[in-house]
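Colleague: I'd like to go over a predicted model; first the sequence, then the structure.
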Amino acid sequence: MISLKWTKSELLQAENNTIEFDEMIEFNEADLKKVSHLRKLKDVEVSGDIHYDVSTELAIANIHVRGIMVVPCSISLEDVEVEFDTSSSEVYSFEKNPQDVDVHETKKDTVELYPAIFQLIVMEIPYKVVKEGVKYPKGKGWEVVSEEEFNSSKKDEIDPRLAKLKDFKIEE
């Protein structure tokens, strides 16, 4: 597993205090188990750069993540593969207790991108996914229908409050 972490000294030694990266990464099973709607991550590529600003003592990481996540179908619970592609800029401080809430504090003067990358992916998990061609369940006296079927059945239905008007005939 590639950890995508750098120390402050590594960033200072890099040309222009910038390190570029482009890696395929894998994720811990333990992390995946923490997120109930995420079954697997495949072909996850992380690219970008991290720059250390000497004057502010902040490291700014520009991260681009893309890959495939496997999530459960909302109806059948079968696996569904969903592609994702997201980007973010993350700021890391080498000082203890940074004042800004949007700044990550480094541990042992080391910037580690793995937690931020995992959080970016978690934010991309769709709320609802329906597998193409899924058979909707039905039982005795009930059935699940698609939204299109529901709307088309409602078109032909007459409002019960107005149903009596159908029998009304105008006499001349």
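Modeller: It's in.
Colleague: C-alpha only now, for contacts and for neighbours.
Modeller: OK.
Colleague: which residue ranges form the strands in the protein?
Modeller: With DSSP state E, the ranges of strands along the chain come out as 5-7, 18-25, 40-53, 58-72, 79-93, 103-105, 110-112, 138-139, 142-143.
Colleague: Including distance to Lys128 and mean neighbour count, could those strands go into JSON lines?
Modeller: Below are those laid out as JSON lines (distance: least, CA to CA, whole Å; neighbours: other CA atoms under 10 Å):
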{"stretch": "strand 5-7", "distance to Lys128": "33", "mean neighbour count": "14"}
{"stretch": "strand 18-25", "distance to Lys128": "26", "mean neighbour count": "15"}
{"stretch": "strand 40-53", "distance to Lys128": "16", "mean neighbour count": "18"}
{"stretch": "strand 58-72", "distance to Lys128": "9", "mean neighbour count": "20"}
{"stretch": "strand 79-93", "distance to Lys128": "11", "mean neighbour count": "17"}
{"stretch": "strand 103-105", "distance to Lys128": "31", "mean neighbour count": "18"}
{"stretch": "strand 110-112", "distance to Lys128": "31", "mean neighbour count": "20"}
{"stretch": "strand 138-139", "distance to Lys128": "20", "mean neighbour count": "8"}
{"stretch": "strand 142-143", "distance to Lys128": "19", "mean neighbour count": "8"}
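Colleague: Included below, for side-by-side comparison, is a second structure:
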Amino acid sequence: MLNWDVQDVRRYKDKPFEFEEELDLTKELTTRSKDVLDADKVLVKGQLFNDNGLVISDVKIKTTLTVPSTRSLLPVELPVDVRVNEAYNVDSVADEEELEQYNVVIPVDDENPTINVYESVIDNILLSIPSKVLTKKEEEENIMPSGKNWEVISEDDFNSQKEEEHVNPEFAKLKNLFNNNDDKE
């Protein structure tokens, strides 16, 4: 399952090794992250290319996760559509300059030379979860949690309240001036 022997991939010298699988990763995703409540089947489609001692992966991942709203903890369906490119350093022959052009370079174990895209798929799904997730209603109405004698306000609202409370000291002196005039009359 998304795990291939390097020799099998190397047989595809002139064309890419193509794959497409539909996986149920719900257990793996919910075990690795408490932020994942549920997951639809994951469609993984990609290619592996041989390139001078490297195996380059180009993988597209599609699924829908159910995650809690970061504001209310209500469940939110979050579509995930990620493209991942990684380089597997198979023969350890690539020099540093050659490796710098890739975002991720994964060394391949000499004793067990396999290309494991499975773990990469799980990692990249989890990395695609944003830090702020809201329900549609929370997004549209900008609803903030509140309770008896308390409420959560946005940073913008906080700053505007702070500006309203800030009194210019020059005007504060004038305020006392009018109080003195009332006493004289």
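Modeller: Now that the structure is in, tell me what you want to look at. Everything numeric in this text was worked out from a predicted model, so none of it was measured.
Colleague: re the thing from before, looking at the strands of structure 1, spot the one closest to Lys131 of structure 1.
Modeller: Ranking the strands of structure 1 by distance to Lys131 of structure 1, with CA to CA as the measure, places strand 79-93 first at 6.1 Å.
Colleague: which bit of structure 2 covers that closest one?
Modeller: Using TM-score structural alignment, strand 79-93 of structure 1 corresponds to residues 75-89 of structure 2.
Colleague: Can you find the partner of Ile122 of structure 2 in structure 1?
Modeller: Per TM-score structural alignment, Ile122 of structure 2 is aligned with Phe118.
Colleague: Export the strands of structure 1 as a markdown table, with columns for distance to Tyr127 of structure 1.
Modeller: Formatted as a markdown table, the strands of structure 1 follow (distance: least, CA to CA, whole Å):
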| stretch | distance to Tyr127 of structure 1 |
| --- | --- |
| strand 5-7 | 31 |
| strand 18-25 | 24 |
| strand 40-53 | 16 |
| strand 58-72 | 10 |
| strand 79-93 | 12 |
| strand 103-105 | 27 |
| strand 110-112 | 28 |
| strand 138-139 | 23 |
| strand 142-143 | 22 |
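Colleague: Looking at the ones you listed, spot the one closest to Met123 of structure 1.
Modeller: strand 79-93 (9.5 Å).
Colleague: Dead centre of structure 2: give me the residue that sits there.
Modeller: Ser128 (2.8 Å; CA atoms, centre = their mean).
Colleague: Contacts only, for it.
Modeller: Residues near Ser128 of structure 2 by CA atoms under 8 Å, 6 or more residues apart in numbering: 80, 82.
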